[in-house]
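S.K.: What follows is a predicted structure for the sequence shown.
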Amino acid sequence: MSDGGYEHLFDEIGYSRKIFKEEAVLFPDYVPSYLPHRDSQMRDLVNFFRVSLESPGKVSQKVLCSGRVGVGKTAVTKLFSSIFTKEASGRFGLKFKSISIDCRKERTLYSVLQSIISSLDPYQPYKGFSARDIHRMVLEHLENDNSYLLLVLDEVDYLIDASGSDAVYELTRDERGSGRMNFIFISRSPALMGRLDESTKSTLLHNQVIFPPYSAAELRDILMQRVPQAFQRGAVDDEVVTQAASLGASSGGDARLALELLWRAGKRAEAEGRSAVTPEDVRVVFGDIEGVPNEEELLSLPTQSAVTLLAVARALISAGKERIATGEAEKEYLTVCEEYGIEPRAHTAFWEGIQSLKGLGFLSTEVKVERKGRTTMIGMNYSAVGLQKVLEGLLKRGAERDEQPPID
């Protein structure tokens, strides 16, 4: 390194990016103006909160959004809150404020209320006051300002874990009957209902918005929406998108994971100076996130399973694709068997081996319908290059042991 310092490093990255155009589009905080495959959930929220606009103050609305990680709960509520407050002021002439609180960070009733009053009135002194006093300040502020609040409590499970269900009850209690506060609770736990007080539970039982896991096809649509904005033209092709969507679907229909895979794969390609991302990049970074099978796990595989897995890995590397046809895998399987002196299985037994490896989580399959008929395509859930290296070492050592003469 010269004495000139490090300033030149920014020259290297700032002006001629081959992979990314705007990588922040792939981050969890980014919310596009349209969320594919979440029209139903958005419509449900509109229907639940219609009364808050048409009859403000008549009722304090409470809605629960539930579903596992990465299914769009936070993104939908963020987009809904933005649209809702604009509609409130533009069409209905109402002052509706939206505040979102992450309960992973604010885990007590006091800290939640502190965040609310700080957002509503930064100059309002609250130190030394009890949670109930601050709650009263919030309601008084809304009344004096003739405004209403849509409060989103994301990851509300953390608040209940730390402070009990009474925290939710105290927060939603409206002794003044002003109907000024409205609530969206976001939870990933199916058991949340059983932890709430009867009054809140009774309301939320009828006011639920369910977020099912995304399918691989739905995840593909989500990724395809982001690719043109996030990546340079030609940096990411359909094979790469399909690989990320498939792995996201296999991990619980997780859109966050699928987007992270695309981003990490892009960073890997960029670090290596390439101008395009490959399906192998996606498989490698998936292994970095989820972990990869170690040598001990692979040692437990029967020899035929190890040979079959190696054949699929090699065929995928050779093709440079996300998936290969069964025929391509079987052709490579015969080559691997010959290389290691192993008797190959018949087609039916080979196919059963593929299904067994799928059941163990190594492989995935999908049926492709073409004019000539149906073809089963095989994909891999881990780095093909990484598995190839380990499996070749294991099979080589096994072959060397078999070749050793018996000890007299």
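M.R.: The structure has been received and is ready for your questions. Numbers count the residues shown, from 1 in each chain.
S.K.: going forward, measure contacts and count neighbours with C-alpha atoms only.
M.R.: Noted.
S.K.: max-length helix in this protein?
M.R.: helix 384-403 (DSSP state H).
S.K.: and that one, what other elements does it pack with?
M.R.: helix 279-290, helix 295-299, helix 303-319, helix 326-340 (3 or more CA pairs under 8 Å, 6 or more residues apart in numbering; DSSP states H and E).
S.K.: so that helix versus helix 303-319, what angle?
M.R.: 140 degrees (axes from the mean of the first three to the mean of the last three CA atoms, to 10 degrees).
S.K.: this is the other structure I want to compare:
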Amino acid sequence: MDIFDKKESNVKSYCNSFPVVFSRAKGCWLYTENNERYIDFLSGAGSLNYGHNNDQLKDALLNYISQDGVTNGLDMYTEAKKAFLTAFNTHILSPRELDYKVQFTGPTGTNAVEAAMKLARKVTGRNNIVTFTNGFHGCTLGALSATGNQHHRGGSGIPLSGTTRLPFEDYAGIDGLKLFEAMLVDNSSGIDLPAAVLLEVVQGEGGLNVASNTWLKRLSAICQKHDILLIVDDIQAGCGRTGTFFSFEPSGITPDIVTLSKSISGYGLPMAIVLLKPELDKWSPGEHNGTFRGNNHAFVTATKAITTYWGDHDFQHHIHQRTDQISQVIQSALVQFPNILVRSKGRGMMQGIECASGDIAGKIAQTCFQNNMVIETAGPEDEVIKFFCPLTITESELQQGLHIFLSAAEQVSQTYTRKAS
């Protein structure tokens, strides 16, 4: 560990919770340099929906590399990009009757959010972007202005402007959409007519808060009535994590703009895109660009992931089965450990369990790690245990991980029972 402590910046974070040196990974398993095995319920913060070193994706990538396929193509036309666009349109957009153009941005989610916000402002000629409490959209300045978490906002070094924050659904018992409607028609409300509304359907870092279909339909109707663009940040909740490829599908709404990153490449390779309705494509050539917006290796694995897992309904059925498996354990845990666990959170395989405090959640996560599981917490006080295993995990593997969690919860519950007595 000495080289990391001496040479790596203090900004590192995940390694502080998981202080071992990993050397290889496969499926839902991580292996240390000492060949100790950990089950992975973090999945690269949602960037590894298809697991580590997925054989089908790896073979496609190795074959492409062996033929000297283009690696970085900037935004030039390549066969890899053509194959991705064709597969994405055939298996994702067309079956859902979605008509979007695809913008390749810099390879991070925050860059896709920056592009979406810039485009909304360019198209509408307005500045204000409405965002929501507990939302997380990235750590570059534009995306950070839309992020609620004070820990991240505090690192900006300058005032963050250009956004108006509203309560997310069920935030402190406030009907944020009723407030939004009232403010839009009141000339003295102090809110500038927004260019767009930006939200996560399931707030990942914010604590797995879920927007209901009814709430989303209300929001969409408000935006349409007032000519406000609706942007869905599906960077963490997309690519099947909530049970459908896009998190907004069950609501029946059609966002004007969608951002995707994390698992869109399928293999953990850097890639991000913005989906935009054709009439919104007002960009001038090169107006938003980035050297690595043409990561052709990511295009190759993304294409293979889409054609392998989204060509039929079998994979989605698998996700639903594993979702039920997680849900059953969460409900059982709530009954078994009412002194430390509060309620279930999230949707699909983006579920978690809220603890009575961040301290309790942290102790459960730490105990899980001591028993060879990598799992993280979320929420404003880190009070939510976040189950984020690969979507491809088997029933048996998932059961192993859930058993570790239950054992950890029991151990922590007994500690707090003794304290109470």
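M.R.: In hand now; what should we look at? Note that the structure is a prediction, hence the values are computed from the model and not measured.
S.K.: TM-score them against each other, please.
M.R.: Both chains were compared after superposition, and using TM-score structural alignment, normalised by the length of structure 1 their TM-score is 0.26; 166 aligned residues with a CA RMSD of 6.6 Å.
S.K.: Can you get me a residue count around the residue lying closest to residue 210 of structure 2 once chain neighbours are set aside?
M.R.: Nearest non-adjacent residue to residue 210 of structure 2, counting by CA to CA, 6 or more residues apart in numbering: residue 202, 4.5 Å away. Look at residue 202 of structure 2: counted by other CA atoms under 10 Å, it has 28 neighbours.
S.K.: any idea which element the nearest residue to residue 53 of structure 1 once chain neighbours are set aside lies in?
M.R.: Closest residue in space to residue 53 of structure 1, ignoring its immediate chain neighbours: residue 88 at 6.4 Å, by CA to CA, 6+ apart. Residue 88 of structure 1 is part of helix 73-90 when elements are defined by DSSP states H and E.
S.K.: and if you look at residue 157 of structure 1?
M.R.: helix 156-163.
S.K.: Quick check: buried residues in that helix?
M.R.: 156, 157, 158, 159, 160 (16 or more other CA atoms under 10 Å).
S.K.: Double-check the last one against residue 168; I have them as touching.
M.R.: Yes: taking CA atoms under 8 Å as the contact criterion, residue 160 of structure 1 and residue 168 are neighbours in contact, 7.5 Å apart.
S.K.: Now for those two: what residues contact both?
M.R.: Common neighbours of residue 160 of structure 1 and residue 168, counting by CA atoms under 8 Å, 6 or more residues apart in numbering, are absent.
S.K.: immediately after the strand or helix carrying residue 182 of structure 1, which helix or strand?
M.R.: If you go by DSSP H and E, residue 182 of structure 1 is part of strand 181-187. For strand 181-187 of structure 1, the succeeding helix or strand toward the C-terminus, using DSSP H and E, is helix 198-206.
S.K.: Now do that next one: which elements does it pack against?
M.R.: strand 62-66.
S.K.: what angle do the strand it packs on and helix 198-206 make?
M.R.: Using the same axes, to 10 degrees: strand 62-66 of structure 1 against helix 198-206 is 60 degrees.
S.K.: Report the buried residues of strand 62-66 of structure 1.
M.R.: Buried-residue list, strand 62-66 of structure 1, by 16+ other CA under 10 Å: 62, 63, 64, 65, 66.
S.K.: Just the closest of those to residue 119 of structure 1, please.
M.R.: residue 62 (20.5 Å; CA to CA).
S.K.: So that closest one sits against residue 204, correct?
M.R.: Yes: the pair formed by residue 62 of structure 1 and residue 204 meets the contact definition of CA under 8 Å, at 6.7 Å.
S.K.: tally of neighbours for residue 79 of structure 1?
M.R.: 16.
S.K.: do the same with the one 10 residues further on
M.R.: Residue 89 of structure 1 sits with 14 neighbouring residues when counted by other CA under 10 Å.
S.K.: Could you measure from it over to residue 242 of structure 1?
M.R.: Remark: distance between residue 89 of structure 1 and residue 242 of structure 1 (CA to CA, to the nearest Å) = 42 Å.
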